[in-house]
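Novice: only the shape, not the letters, is given here:
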């Protein structure tokens, strides 16, 4: 086994394993250190298993409303553990695929943890506690992040959950309080509501989905409240009293106080980076708000040391991590024409019902920037495919620079929008203007026609509204 590598990656999540694969493809002698599961949080405890569970929730919703299409379903039974097992099997299949790809591209995988002990020097500690030192010209940190705890509300794995427990519940909770309404909180609220739990969603900010456009957030809130999800914004949990049946939680906002008794609480109040125990202090690695500070090529302030993914700061998304992994390796390998990452145009997707997808500036941010803007909006109520599919809730909203035609932002809420947002991403990457997008032919009948209608509306030329 070699002690010297061209590239050594610490962390095997969607950033780390992609970086290692790309390095192997470029002919670099590469090693990857992973302490638990190849694929990281995304494949094992995040993106993938939640989507498998959400698929089950969609089936539950379809069965509950089958009579609208003339079907009589009758009595339906539900086995929660079978759904959980399905989600775990999907994750295991993908994890096996990652292992195969790493082997295919000649990447050496070490099971264990790693810490920096000098420039280009890494100590790997296996499960038995045995240590071995390695050297590398380039070290890439891809250690990810973990759920953030709140003062006085510590996860115990029983009554107070993180997403780890929420992904494999022993039984369906009768009642669930979710603290935090980012993508994770909103997805679990939608999921457990469709499966039959009584859900309450609490958010400290003025709107749920705080980073999304205000109109999008308002639409999701109205949809949730129609479904029976209780939503409290500008509200915090001020007191916790655990009980045999779950817990008693005091919710407080500027005008009222509410005591809520629930079986379980899910903490979904963001993440914190995994920087402890890496030996960053040995090299004087610079941090920013707790995350590792990097430039647009993922370089830290220490020569030969890089950071990608969640540990390098928001947006904490798997596709951003993978993209950074490729940028990082291609830059250090001297590949020509590497496009640097523009974090403001990383698409964000929330797989609740209704779905949310966006990129670029919100309307509020665009107006705050002082640029002249024009906005187009088209509701799915006017889209034939959405009506035919029985999912006409939501809209598409586009924001353009009124003088240059530059696409500043795109915001979508409604059916399958997570599968459509890449259209705006491609347009942005190719620097398409509103004028060029107006002449694009969208197939009929498709949901994506709403994207075109939004662009037409921004130009003052709507056809179907």
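Specialist: Great, that's in hand. Remember, it's a predicted structure, so these values are computed and weren't measured experimentally.

Novice: could you use CA atoms for every contact and neighbour count after this?
Specialist: Noted.

Novice: spatially central, which residue of this structure would that be?
Specialist: In the chain, the centroid-proximal residue (C-alpha atoms, centre = their mean) is residue 317; its distance is 4.5 Å.

Novice: quick one, strands of the stretch 351-465 of the chain?
Specialist: 355-360, 373-379, 395-401, 407-414 (DSSP state E, counting those that start in this stretch).

Novice: and those strands: which comes nearest residue 57?
Specialist: Between residue 57 and the strands of the stretch 351-465 of the chain, the shortest gap by C-alpha to C-alpha is with strand 355-360, which sits at 13.2 Å.

Novice: packing partners of the closest one?
Specialist: Applying 3 or more C-alpha pairs under 8 Å, 6 or more residues apart in numbering; DSSP states H and E, one finds that strand 355-360 contacts strand 348-350, strand 407-414, helix 421-429.

Novice: got CSV for the ones you listed, with distance to residue 190 and mean neighbour count too?
Specialist: Shown next, in CSV, are the helices and strands packed on strand 355-360 (distance: least, C-alpha to C-alpha, whole Å; neighbours: other C-alpha atoms under 10 Å):
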stretch, distance to residue 190, mean neighbour count
strand 348-350, 11, 20
strand 407-414, 14, 27
helix 421-429, 21, 16
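
Novice: dump the ones you listed into CSV; add distance to residue 2 as well.
Specialist: Output for the helices and strands packed on strand 355-360, formatted as CSV (distance: least, C-alpha to C-alpha, whole Å):
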stretch, distance to residue 2
strand 348-350, 40
strand 407-414, 48
helix 421-429, 41
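
Novice: let's bring in a second model and compare:
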């Protein structure tokens, strides 16, 4: 029997793969998706979505404790961890089912199984029933990434957890150590700390949230400490000694090594691309530190083979993967596709307070040779923030002093993950300070701080 042939085969149905498949189908291509585990990938099943559901429960719990501030009464406060987790899983399940419906609606063939690339233009799909080969001129690798494992810090699901264990915790940690203060680490630290865990965060770099602007990191750290977290920067976890119900962590900084006891450790020390077992090396695909090397159009250099999303390197963000999926599908369909500019992709972290940013930090802008104008505006100067009871936060903007180009925007505070999009659109439209100053922001909103931050960069702030 001849192998089934398609215009395009996508390996992996995460936010990059399933979006590429839908866009390809919309453009009239015959499309197949091969997925070994879950439609929606890590993001939807074990990442972005279920973590936001957990964090929302923690946020509501936190607000319940503040009832008195708002003239409300709430007594006998508590939580049911199993019910919190069950809600998070239900949210993920609902959305995963939705992906299946979207693929079916767009007439995309879905094959559940493990994919390999035995030769150019061929994908072998291994299922419980055996192996079937399918062919296509164009193949998109969207296999994503997984948690990095450091020797000696391997997860066991009991004392040492990965993000997966942390999403379905069997118990509430009493004394928690989080290794790594990137988005994943700090979000879990925020969740468990809010629910009452005695939380310590260890970061090897000189500050928490190390990819963020230094001022934003410092502000966020102050809030985390205020909430009772211990933050250890420039510190490495050298070793974990495990015994029943207890982990002794050996923590090393410039002064030497100390030990501390914990009952739970979450390892969040980055990710590695899922590049193994696909047969990529034999096809001549270049791999650099577990990521497939691609050009601006996600081409691997092997004719007809593309790589998108986490497997294609930083930034490791679902929205970047989806956008690349659309771009590659349009390229394959013969449309005029635009490469993605990394500087227009926002990063969002859903800890309390939230953190969001786009473009260059002040430090990076200066290092790139720009003379900068920087504006800042605090939440405490904003009417809506005060009314919400959220006076802790800041909006910071970085402009090119010569041209007025918006180089970067950085925020910390309530709902900034929603606000950042205004500046993202501005960056995409190549906005200047003049455009932003002439924009009328609605009142009373948190977004007015975005306007004030721009005004402040040019010495024109009105409310401070």
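Specialist: Looks like it came in fine. Predicted model only: the values in this text are computed from it and were never measured.

Novice: was I right about residue 36 of structure 2 contacting residue 114?
Specialist: Yes. With contacts counted by C-alpha atoms under 8 Å, residue 36 of structure 2 reaches residue 114, the gap being 5.0 Å.

Novice: for residue 266 of structure 1, which of the helices and strands packed on strand 355-360 of structure 1 is the nearest?
Specialist: Closest to residue 266 of structure 1 of those, according to C-alpha to C-alpha: strand 348-350, at 17.4 Å.

Novice: that closest one packs against which elements?
Specialist: Judged by 3+ C-alpha pairs under 8 Å, 6+ apart, the packing partners of strand 348-350 of structure 1 are helix 183-195, strand 355-360.

Novice: tell me the mean distance between the shortest one and structure 2 once they are aligned.
Specialist: For strand 355-360 of structure 1, the mean distance to aligned residues of structure 2 following superposition is 0.4 Å (mean C-alpha distance after the TM-score superposition for structure 1).

Novice: next, the angle from that strand to strand 395-401.
Specialist: Using axes from the mean of the first three to the mean of the last three C-alpha atoms, to 10 degrees, the inter-axis angle of strand 355-360 of structure 1 relative to strand 395-401 is 0 degrees.

Novice: kindly report the same for the first one.
Specialist: Angle, helix 183-195 of structure 1 to strand 395-401, by the same axes, to 10 degrees: 160 degrees.

Novice: now helix 183-195 of structure 1: which residue numbers in structure 2?
Specialist: Alignment of helix 183-195 of structure 1 against structure 2: residues 183-195, by TM-score structural alignment.

Novice: follow-up on the earlier one: how close does the residue nearest to the centre of structure 1 sit to residue 101 of structure 1?
Specialist: 22 Å (C-alpha to C-alpha, to the nearest Å).

Novice: check residue 93 of structure 1 too.
Specialist: Taking C-alpha to C-alpha, one finds residue 93 of structure 1 at 13 Å from residue 101 of structure 1.

Novice: who has more neighbours, these two?
Specialist: Legend: neighbour count by other C-alpha atoms under 10 Å for residue 93 of structure 1 and residue 101, higher for residue 101 (15 against 11).

Novice: please name the nearest non-neighbouring residue to the more buried one.
Specialist: Spatial nearest neighbour of residue 101 of structure 1, excluding adjacent residues (C-alpha to C-alpha, 6 or more residues apart in numbering): residue 21 at 7.2 Å.

Novice: and if you look at residue 412 of structure 1?
Specialist: Nearest one to residue 412 of structure 1, counting by C-alpha to C-alpha, 6+ apart, is residue 396 at 4.5 Å.

Novice: of all the strands of the stretch 351-465 of structure 1, which lies closest to residue 78 of structure 1?
Specialist: Distance to residue 78 of structure 1, taken as C-alpha to C-alpha, is lowest for strand 355-360 among these, at 24.2 Å.

Novice: kindly present the strands of the stretch 351-465 of structure 1 as JSON lines, with separate columns for distance to residue 247 of structure 1.
Specialist: Below are these laid out as JSON lines (distance: least, C-alpha to C-alpha, whole Å):
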{"stretch": "strand 355-360", "distance to residue 247 of structure 1": "31"}
{"stretch": "strand 373-379", "distance to residue 247 of structure 1": "41"}
{"stretch": "strand 395-401", "distance to residue 247 of structure 1": "38"}
{"stretch": "strand 407-414", "distance to residue 247 of structure 1": "34"}
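
Novice: tell me which of those sits nearest to residue 308 of structure 1.
Specialist: So among those, strand 355-360 is nearest, using C-alpha to C-alpha, at 20.2 Å.

Novice: got the contact list for the closest one?
Specialist: With contact meaning C-alpha atoms under 8 Å, 6 or more residues apart in numbering, strand 355-360 of structure 1 is reached by 212, 216, 344-350, 408-418, 421, 425.

Novice: about what we covered before: measure the residue nearest to residue 412 of structure 1 to residue 182 of structure 1 for me?
Specialist: Going from residue 396 of structure 1 to residue 182 of structure 1 by C-alpha to C-alpha gives 20 Å.

Novice: equivalent analysis for residue 394 of structure 1, please.
Specialist: Residue 394 of structure 1 is 18 Å from residue 182 of structure 1, where distance means C-alpha to C-alpha.

Novice: more neighbours: which of these two?
Specialist: Counted by other C-alpha under 10 Å, residue 394 of structure 1 and residue 182 do not tie: residue 394 has more neighbours, with 24 against 19.

Novice: pull the longest helix from structure 2.
Specialist: helix 81-105 (DSSP state H).
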